[in-house]
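**Q** coords below, sequence missing:
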């Protein structure tokens, strides 16, 4: 049985008030915070290849997440649904892109959770080339339970989020070097 929430629209409100807070530091209080960085390699080709994989949701898909997006590339207002779970017990988690960035040293985006998502909060996926040419992928998030079942699982959710962030980093490293 696939669990679905009503289809979100560009006007569906986020289910948390701190829109865009993954761009600022410190992250808002009252949430679990995640900040996980993975070294991807060196140079512009790695930055561009990894940035393309992140902003086209290719990294998510290669990491094993089912993704439906209202556009092929991340931009503010794009609706994204990610499938959590396995087989017929799949839960679609609705989000909306709240910011994106495409510049010479930094490529990425963040999405925020919409009503029906198991969590409340925001998650960003950023590829950055530092002044020494090193390219890093960083996932930053703040979240708290949004449904009864995530409140029950609250002690283990941060562990799974960190494991997922590390898995995304390893996946992106492979993608960046395959395409770069």
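**A** That came in fine, so what should we check first? Fair warning: this is a prediction, and the values are worked out from it, not measured in the lab.

**Q** only C-alpha atoms for contact and neighbour calcs from this point on.
**A** Fine.

**Q** ok, longest helix in this structure?
**A** Longest helix of the chain, by residue count under DSSP state H: helix 157-179.

**Q** Name the surrounding residues that touch it.
**A** By Cα atoms under 8 Å, 6 or more residues apart in numbering, the residues outside helix 157-179 that reach it are 32, 34, 36-41, 46-47, 49-50, 53-54, 59-60, 62-63, 137-139, 150.

**Q** dropping in the other structure now:
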């Protein structure tokens, strides 16, 4: 992995706030989906650990390769390679963590795509533990296809929507059945989602 590099898209960090939904950069599409994934402090703590350690991506089937984790947690500037099996091959997506938030009732992070990723833009996972005791996950992004991937714009958008639903479902399921484990206790060693 290489060190932190400039991001190849405008308005880095914009996924932190919902304002991006009404005012995305020109040529980019912004999306947000939110769902309740549990309730109470136990679910909050488990979900927080999952989100802040790439667990939400891993639960959705991605491998995460990074050598920059500190105590298993994401940090601003951390580069990573996300790996996802598609049609017997492994899609490799270089990204970089742009922002991290870890407060009493709000936690999450956003990452930006790097050259070689099929999309240009940013994706964020933001948890909130409401006064109603419900833990909610928001997945927010703005993106557009990169390079020759523009030829597959519609399939990419559909895949992105499906993956957003998968993030929400898988994290909610892990809260219900307790199968998420404690990824933050693992060392920062690379995990390869290439299926082999």
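**A** Sure thing, it's come through. Since the structure is predicted, the reported quantities are computational estimates derived from the model, not experimental observations.

**Q** TM-score of the superposed pair?
**A** Scored against TM-score structural alignment, normalised by the length of structure 1, the superposed chains reach a TM-score of 0.88; 172 aligned residues with a Cα RMSD of 1.7 Å.

**Q** give me the number of residues near residue 167 of structure 1?
**A** 16 (other Cα atoms under 10 Å).

**Q** same question, residue 151 of structure 1
**A** Neighbours of residue 151 of structure 1 (other Cα under 10 Å): 14.

**Q** Kindly confirm my reading that it is in a strand.
**A** No. Applying DSSP: H, G, I helix; E, B strand; the rest coil, one finds residue 151 of structure 1 to be helix, outside a strand.

**Q** OK, contacts around the counterpart of it in structure 2?
**A** Under the alignment (TM-score structural alignment), residue 151 of structure 1 pairs with residue 150 in structure 2. The contact partners of residue 150 of structure 2, taken as Cα under 8 Å, 6+ apart, are residue 144.

**Q** Likewise for residue 143 of structure 1?
**A** 31-33, 119-122.

**Q** so what's the closest residue to it other than its chain neighbours up against?
**A** Nearest non-adjacent residue to residue 143 of structure 1, counting by Cα to Cα, 6 or more residues apart in numbering: residue 121, 4.3 Å away. Residues near residue 121 of structure 1 by Cα under 8 Å, 6+ apart: 15-16, 18, 112-113, 141-144.

**Q** likewise residue 59 of structure 2?
**A** Residues near residue 59 of structure 2 by Cα under 8 Å, 6+ apart: 167, 170-171, 180.

**Q** What remains of the residues you listed if I keep only buried residues?
**A** 167, 170-171, 180 (16 or more other Cα atoms under 10 Å).

**Q** if we can go back for a sec, show me which of the contacts of residue 121 of structure 1 is closest to residue 95 of structure 1.
**A** residue 113 (4.4 Å; Cα to Cα).

**Q** what's the mean distance for the longest strand along structure 2 versus structure 1?
**A** Assignment by DSSP state E gives strand 89-102 as the longest strand of structure 2. Following superposition, strand 89-102 of structure 2 is found to deviate from structure 1 by 0.9 Å on average (mean Cα distance after the TM-score superposition for structure 1).

**Q** Tell me the gap between that strand and the middle of its chain.
**A** With Cα atoms, centre = their mean, to the nearest Å as the basis, strand 89-102 of structure 2 stands 7 Å off its chain's centre.

**Q** rewinding a little: buried ones from the contacts of residue 143 of structure 1, can you make that a ChimeraX selection?
**A** A single ChimeraX command selects the buried members of the contacts of residue 143 of structure 1 (16+ other Cα under 10 Å):
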select :32,33,119,120,121,122
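
**Q** So which of the contacts of residue 143 of structure 1 are in strands?
**A** 32-33, 119-122.

**Q** Which of the residues you listed sits closest to residue 90 of structure 1?
**A** Nearest to residue 90 of structure 1 among these, with distances taken as Cα to Cα, is residue 119, at 15.4 Å.

**Q** I'd say the closest one and residue 148 touch.
**A** No. Proximity of residue 119 of structure 1 to residue 148 does not meet the contact threshold set by Cα atoms under 8 Å, at 10.0 Å.

**Q** what's around residue 2 of structure 2, how many residues?
**A** Residue 2 of structure 2: 11 neighbours (other Cα under 10 Å).
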